[in-house]
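> One predicted model, sequence on top.
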Amino acid sequence: MLENIVMTKSTAPGLAAQVLAMILATTPAAALAAGTSVQINATGMTSAAGEVTCALFRSSAGFPSKPERAAYRISVPIKEGTATCVFSDVPAGPAAVSVFHDANANRKLDMRFGFLPRESIGASNNPKARLGPPKFEAAQFPVGNRPVTLSVILQQP
């Protein structure tokens, strides 16, 4: 296919870029750059009402109490006592997940006295909440080129 192409000064740079783009698009490295899946299986909800919200963070910024600052966020229904959140195309690197049972489906974590969650909460690695929310480092896990599946057990504070 390429043997019949005659390169001139005016066409060489554009054609070379197109050929390079074709090669890069079909290599395994390009496929790995797309990322992998991260699946969170949440249990421990106090009821089947509402939904569960999972937020995947790539740094400590906003973790765990500001899901709007997460790299990925999803809300899913509860089925037979479990809620399964699946994040697709997550690039490699450190991550941590916060999870809460949004019992009234208002898309936010309801608080008591402005600082104590009314709804069940959890995080990746199931760190114990002691005098405040868990730190990113305690909930951190690596994302590589293989799918990740984690179990998070929600706790009522």
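Nice, I can see it.
> switch to C-alpha atoms for all contacts and neighbour counts from now on
OK.
> Could you double-check that residue 61 sits in contact with residue 69?
Yes: with contact defined as CA atoms under 8 Å, residue 61 reaches residue 69; the gap is 7.3 Å.
> Compare these two (neighbour count), which wins?
residue 69 (18 against 12; other CA atoms under 10 Å).
> what's near enough to touch the more buried one?
57, 61-63 (CA atoms under 8 Å, 6 or more residues apart in numbering).
> Out of the residues you listed, which comes closest to residue 141?
residue 57 (10.6 Å; CA to CA).
> ok, residue 30 - how many residues close by?
Neighbour number of residue 30 under other CA under 10 Å is 12.
> quick one: it from residue 24, how far?
Residue 30 is 6 Å from residue 24, where distance means CA to CA, to the nearest Å.
> ok now do the closest residue to residue 81 other than its chain neighbours, which residues does it touch?
Distances taken as CA to CA, 6 or more residues apart in numbering place residue 43 nearest to residue 81, at 6.2 Å, with adjacent residues excluded. Residue 43 makes contact with 81-83, 151-154, according to CA under 8 Å, 6+ apart.
> Using PyMOL, define a selection of the buried residues within those.
To isolate the buried members of those in PyMOL, using 16 or more other CA atoms under 10 Å:
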select buried, resi 82+83+151+152+153+154
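> Include secondary structure and distance to residue 51 when you put the contacts of residue 43 into CSV, please.
Below are those laid out as CSV (DSSP: H, G, I helix; E, B strand; the rest coil; distance: CA to CA, whole Å):
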residue, secondary structure, distance to residue 51
81, coil, 11
82, strand, 10
83, strand, 8
151, strand, 17
152, strand, 15
153, strand, 15
154, coil, 13
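> this is the comparison structure:
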Amino acid sequence: MVKLLRLGFFLLPFLGMSQNELIIDVQGVQSSNGNINVAVYNHADGFLKFEGVYISDSTRATAGHTQIKINNLPSGEYALAVFHDENGNNILDTNWLGIPKEPVGFSNSRMKTFGPPSFKECSFRLSSNQEVKISL
């Protein structure tokens, strides 16, 4: 009995960690060609860098809007970057200046004239199941 009580106290902090579903509704998808790719970041360090991605996913593009569901995300602060990989090469194609040639979008923000937004500008708090709309 004492061992069970100790085990219960040990597991108590883990039982309180909620896992959430995040639905990303990507709007303004121009065609059904290729895929919609999403990168989920959970800290400012490494934001918009491949090595900094917490979770990524993709799904077939659907003209108009496309939804991607990410399950089992712990509560916390996140920022999203999405792009429409129209040619299906799994790379965000850019011009010689590094400006995206394929549509991109961010949670809570848009591409700026001289570069992408910061993690802080894109971040949101996730504490329950939630839907986020992102325009390309």
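Done, it's in. Computed from a predicted structure; not experimentally measured.
> TM-score for this pair?
TM-score of the superposed chains, computed with TM-score structural alignment, normalised by the length of the second structure, equals 0.86; 136 aligned residues with a CA RMSD of 2.1 Å.
> rewinding a little: make CSV out of the contacts of residue 43 of the first structure and add distance to residue 105 of the first structure.
Output for those, formatted as CSV (distance: CA to CA, whole Å):
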residue, distance to residue 105 of the first structure
81, 16
82, 16
83, 14
151, 22
152, 20
153, 19
154, 16
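> preserved in the second structure, out of the contacts of residue 43 of the first structure?
Retained contacts for the contacts of residue 43 of the first structure in the second structure, judged by both residues aligned by TM-score structural alignment, their matches' CA atoms under 8 Å, are 81-83, 151-154.
> nearest to residue 91 of the first structure, of the residues you listed?
residue 151 (20.2 Å).
> Ignoring the adjacent residues along the chain, who's closest to that closest one?
Using CA to CA, 6+ apart, the nearest residue to residue 151 of the first structure is residue 41, at 4.8 Å.
> if I've got this straight, that neighbour is in a helix?
No: counting by DSSP: H, G, I helix; E, B strand; the rest coil, residue 41 of the first structure is not found in a helix; it is strand.
> Residue 79 of the first structure touches residue 47, doesn't it?
No: at 10.7 Å, residue 79 of the first structure and residue 47 do not qualify as touching, with contact defined as CA under 8 Å.
> give me every residue that touches the residue nearest the centre of the first structure.
The centroid of the first structure falls nearest to residue 56 when counting by CA atoms, centre = their mean (3.5 Å). Contact analysis of residue 56 of the first structure by CA under 8 Å, 6+ apart lists 70-73, 95-98.
> now, among those, which is nearest to residue 138 of the first structure?
residue 96 (8.6 Å).
> Quick one: map that closest one onto the second structure.
When the second structure is aligned by TM-score structural alignment, residue 96 of the first structure is paired with residue 79.
> what about that match, helix or strand, and which?
Assigned by DSSP states H and E, residue 79 of the second structure belongs to strand 76-85.
> Mean deviation, that strand versus the first structure?
Superposed on the first structure, strand 76-85 of the second structure shows a mean distance to its aligned partners of 0.5 Å (mean CA distance after the TM-score superposition for the first structure).
> Run the chain-centre distance for stretch 129-136 of the second structure.
9 Å (CA atoms, centre = their mean, to the nearest Å).
> Now tell me what touches that stretch from outside.
Under CA under 8 Å, 6+ apart, the answer for stretch 129-136 of the second structure is 20-29, 82-83, 103-108.
> switch to 10 Å and redo it
The contact list for stretch 129-136 of the second structure (CA atoms under 10 Å, 6 or more residues apart in numbering) reads 18-30, 65, 67-69, 71-73, 75, 80-84, 102-111, 124.
> Buried only: go through those for me.
So, by 16+ other CA under 10 Å, the buried ones in these are 20-29, 65, 67-68, 73, 75, 80-84, 102-110, 124.
> that older thread, quick one: map the residue nearest to residue 81 of the first structure onto the second structure.
Residue 43 of the first structure maps onto residue 27 in the second structure, by TM-score structural alignment.
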